[in-house]
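Enquirer: sharing a model prediction with you, sequence too.
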Amino acid sequence: SAIPLLRHHHHQAMDARRRSPKKRKFERVPDQDSPPGSGSAGVDLINALPDAVLCTIVSLLPTKDGARTQAIARRWRPLWRSAPLNLVADSTLSRQQRKRVVYVTKILAEHPGPALRLNLPYIRRRDYGKIDGWLRSQALTDLQELHLGYDSQDSPPPSLLSPSALRFAPTLRVATFTDCHFPDLSAQSLNFSHLQQLGLYGVTFSALSAHYLNFPRLKQLTMSVVTILEDALHNMLSGCLSLESLLLEDNVGFARLRISSLTLRSIGFSAPYTQGPSLFHELVIEDAPCLERLLPLSPDYGPTIVRVIRAPKLQVLGVLSKGISKLHIGTTVFQEMTAISLTTTMRTVKVLVIESFGPNLDAVIGFLKCFPCLERLYVLSQPWMEMKNVQKYDPLDPIECLESYLKRVVWKNYIGDMLDVEFAKFFVLNAKVLEEMKFVSSNSCDRQWKSNQHMCLQVDSRASPDARLEFISCMDVLGDDKRTHDLSMADPFE
């Protein structure tokens, strides 16, 4: 890595200065024809790099380290000013807020630009007068990445986002705005022509500000604790012509959201914990020909109604729970996890995550029939004393996924009591191509306990001779943003 070598050069230079007060003549780089590892002592691989490469390295360093490279040697002095500015004003720049303000002002005055990144994560009200001047600095020419975070502890929030921040709309690739009010645009369209990732946290939009925003190349959008009206949200999303992943968490101002997108591949969503008439309670997937993931993040809090009208490529679905009082898959309807009608099947779904109270085998079987090509099933078990699982597998009425597709079952919160055993045994004895069944338990999972579980589950009589049963005691958490936005994973719950 180049970064440790840079730090080594910096420390060598500082040591040399302490040893001798005299200025040292710049030493020529040794003969570069000697390959690395040839035994030539003192070969300076870093200084052998072209200036353009060194500038790239400097622009990727933390702000303080990047500025300090000027002390390495005479050749390095102009590089920091030539490298695209990477200015991150967090605790790595200084632990004191007032010093960070001084440093930001000084850096923007000394650096000629252009800029790679500007990150101001904790803007205090007392510093608002400086923000506009900072954002208008010549050093921020062609800014590609902007993160502005206003301090939520200032009263009264939210603070108005400095209009100067909008001047970067033509060049930004990545942007994040936190705890602020988006300014009105006075009926003037604002085109973020190159923006690909946008994060909005605690942001308030008026109808005017959202209506005139366009994000033609935006691929990833996160909206968390955002206040926005229903029409304004629909207008904003309609301007996202290339959107691939959308994460909606705990937003307010709209009760119903309709999704029609030719490009969306993943949607993660949740409603806020509080209740009210303008809170998110219904999601309708009207037409999403590329949608692969539909991820209710906190279904116990809503939305209570989810309708999937057209999503011909849907592969991953869940977490589903009783919190979704009505789930429509085409013309098939589930009411509080129970199949009311099974008139539509969706053969594209490969991964299903459900929260099962009891656990409730009857409810799960309804989903297995709705998704006949299911390959992976995740069960989040919740104890329910009244539940009785007496359903038996009928060979004359086979379940297609148990016969030909289901390869992996993961059970979280497995206790190992009689209710759990009867539920799990259904899959052990009937899933004919099962490869792995994993039980995640809060128990110690010692050898004796595992041996008893194998006996109760009748492992010797398993339908798939190659099926492996694994009992583990752990807690694994995958963040909601990663599940929604990381499209490289075929199974985001793995």
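Expert: That came in fine, so what should we check first? If you're wondering where the values come from, they're calculated on a predicted model, not measured in any experiment.
Enquirer: CA atoms for contacts and neighbours, from now on please.
Expert: Will do.
Enquirer: show me the helices in the stretch 251-400 of the chain, by range?
Expert: 361-370, 400-404 (DSSP state H, counting those that start in this stretch).
Enquirer: alongside the first one, take a look at this:
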Amino acid sequence: MAPSALRFSSTLRVAEFVRCQFPNAAACQAHFRNLRHLNLEMVTISEGSLHAMLSSCPVLNSLILNYCSGFRCLMINSPKLKHVEMYIGRSETEITLEELTVVNAPCLEKLHHRAPYEDSMYISIISAPKLKILGRITEGIFRLELGTAVFNGLHDVRVAAIMRTVKVLSLRIEYLDLDVIINFMKCFPCMEKLYIKTYLMDMDTQNMRLHNSKDHLECLDLHLKKLRISYYHGTRSHVEFAKFFVLNTRVLESMVLDVEHRKMGYDWWIENQRRQLQLKKRASIGAQLSFTSDDCFNYLNDIHEFRSM
């Protein structure tokens, strides 16, 4: 990219750079005093240049990074930033993001991170007091720090603090494991919407928590209204997992189960699933259950909470 492309940087309010290499000199010299929305797509930029550019955006409201390279660490320290969205690709020849730290983002409301499923990431959220929407958290994240709550993977958890601001959470987990989900509900007790994508059909039945668990969770009693499970197969462990929420979520309004397209044509299968889920005993009398065959891999793109602001 020619440095002259930034000659109007001080007056820009919206900027989008696509398929280019961002020059170090330009990033350090540009001053985006009025920039509110920044979108970098398939851009190569060094770590120093990226941080220099972000520090020159005092009123930045929205940041989108799509398949960018050249930096391993991203530190967010922005007084006005509300929306961060990142799609990370992996390459054997390019440097890509491995560590994300939210140092101080007093206005941040949405943090959406999407990377390859096997990706190994370190994410730390030190200060984001208004964070409402968080996703997608996967088992590939080897360490997740939310204040003083630490997730070493999704199964090794130390919940020392809670974040009451988070209302929407997106998870991508190997198995539908209630212990994992309950740990997140303890960390985010005011969560209202939960989106879960799994990719294996069954789990060790010894690890299944029974639906009559005695755990008393504020999230289940007072807040959780919408649950969506992608790649639902209707196996024993999947049924037990979904039934736990049917029988214990007191303000649930809707549960959506994404299934294989062919199963949608079998009325007997749908009715059998409804019977096994014990809908007549549901904790929330107004809860509605529906089955869909939407694209399990892309449904988050169609959900209002995860659209670009």
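Expert: The structure has been received and is ready for your questions. Predicted model, so just to flag it, every value in this text is computed and none were measured.
Enquirer: before we move on, back to that, looking at the helices of the stretch 251-400 of the first structure, spot the one closest to residue 433 of the first structure.
Expert: Shortest distance between residue 433 of the first structure and these, using CA to CA, is found for helix 400-404: 6.1 Å.
Enquirer: the closest one against the second structure, how far on average?
Expert: Comparing helix 400-404 of the first structure with its match in the second structure after superposition yields a mean distance of 0.6 Å (mean CA distance after the TM-score superposition for the first structure).
Enquirer: which part of the second structure matches that helix?
Expert: Counting by TM-score structural alignment, helix 400-404 of the first structure pairs with residues 218-222 of the second structure.
Enquirer: off-centre distance for that stretch?
Expert: 21 Å (CA atoms, centre = their mean, to the nearest Å).
Enquirer: just stretch 72-90 of the second structure next, same as before
Expert: For stretch 72-90 of the second structure, the distance to the chain centre is 13 Å (CA atoms, centre = their mean).
Enquirer: what range in the first structure matches it?
Expert: Using TM-score structural alignment, stretch 72-90 of the second structure pairs with 255-273 in the first structure.
Enquirer: what comes up buried for the matching stretch?
Expert: Neighbour-count burial for stretch 255-273 of the first structure flags 255-257, 259-261, 263-272 (criterion: 16 or more other CA atoms under 10 Å).
Enquirer: endpoints of that stretch, how far apart?
Expert: 14 Å (CA to CA, to the nearest Å).
Enquirer: ok, stretch 184-199 of the second structure next?
Expert: Its first and final residues considered, stretch 184-199 of the second structure spans 19 Å by CA to CA.
Enquirer: where in the first structure does that stretch fall?
Expert: Aligning stretch 184-199 of the second structure against the first structure (TM-score structural alignment) gives residues 367-382.
Enquirer: which residues are in contact with the matching stretch?
Expert: Residues outside stretch 367-382 of the first structure that contact it (CA atoms under 8 Å, 6 or more residues apart in numbering): 332, 339, 342, 344-359, 399-401, 404-414.
Enquirer: which ones among these lie within strands?
Expert: With strands taken from DSSP state E, the overlap with the contacts of stretch 367-382 of the first structure comprises 332, 339, 351-358, 408-414.
Enquirer: residue 175 of the second structure contacts residue 207, correct?
Expert: No: applying CA atoms under 8 Å, one finds residue 175 of the second structure not in contact with residue 207, separated by 10.4 Å.
Enquirer: more neighbours: the two, which one.
Expert: The residue with more neighbours, out of residue 175 of the second structure and residue 207, is residue 175; 17 against 11, by other CA atoms under 10 Å.
Enquirer: what's the counterpart of that one in the first structure?
Expert: Match for residue 175 of the second structure (TM-score structural alignment): residue 358.
Enquirer: residue 473 of the first structure versus the closest residue to its match other than its chain neighbours, what's the distance?
Expert: The spatially closest residue to residue 358 of the first structure, leaving aside those adjacent along the chain, is residue 384, at 4.2 Å (CA to CA, 6 or more residues apart in numbering). Using CA to CA, residue 384 of the first structure is found at 22 Å from residue 473 of the first structure.
Enquirer: please apply the same query to residue 167 of the first structure.
Expert: 52 Å.
Enquirer: and the closest residue to residue 350 of the first structure other than its chain neighbours, how many neighbours does it have?
Expert: Among residues not flanking residue 350 of the first structure along the chain, residue 374 sits closest, at 4.4 Å (CA to CA, 6+ apart). By other CA under 10 Å, 27 other residues sit near residue 374 of the first structure.
Enquirer: one more: residue 359 of the first structure?
Expert: Residue 359 of the first structure has 25 nearby residues by other CA under 10 Å.
Enquirer: would you check how far apart it and residue 424 of the first structure are?
Expert: Counting by CA to CA - residue 359 of the first structure and residue 424 of the first structure are separated by 9 Å.
Enquirer: kindly report the same for residue 117 of the first structure.
Expert: 52 Å.
Enquirer: report how many residues lie close to the residue lying closest to residue 261 of the first structure once chain neighbours are set aside.
Expert: In this structure, residue 261 of the first structure finds its nearest non-sequential neighbour in residue 288, 5.2 Å apart by CA to CA, 6+ apart. By other CA under 10 Å, 22 other residues sit near residue 288 of the first structure.
Enquirer: which position in the second structure pairs with residue 288 of the first structure?
Expert: If you follow residue 288 of the first structure across to the second structure using TM-score structural alignment, you land on residue 105.
Enquirer: that match and residue 87 of the second structure: what is the separation?
Expert: 20 Å.
Enquirer: again with residue 139 of the second structure
Expert: Taken as CA to CA, the span from residue 139 of the second structure to residue 87 of the second structure is 17 Å.
Enquirer: and the equivalent of residue 20 of the second structure over in the first structure, how far from residue 180 of the first structure?
Expert: Residue mapping for residue 20 of the second structure onto the first structure gives residue 203, with TM-score structural alignment as the criterion. Distance, residue 203 of the first structure to residue 180 of the first structure, using CA to CA: 5 Å.
Enquirer: go on, residue 282 of the first structure?
Expert: Counting by CA to CA, the gap from residue 282 of the first structure to residue 180 of the first structure is 27 Å.
Enquirer: the more surrounded of those two?
Expert: residue 180 (24 against 19).
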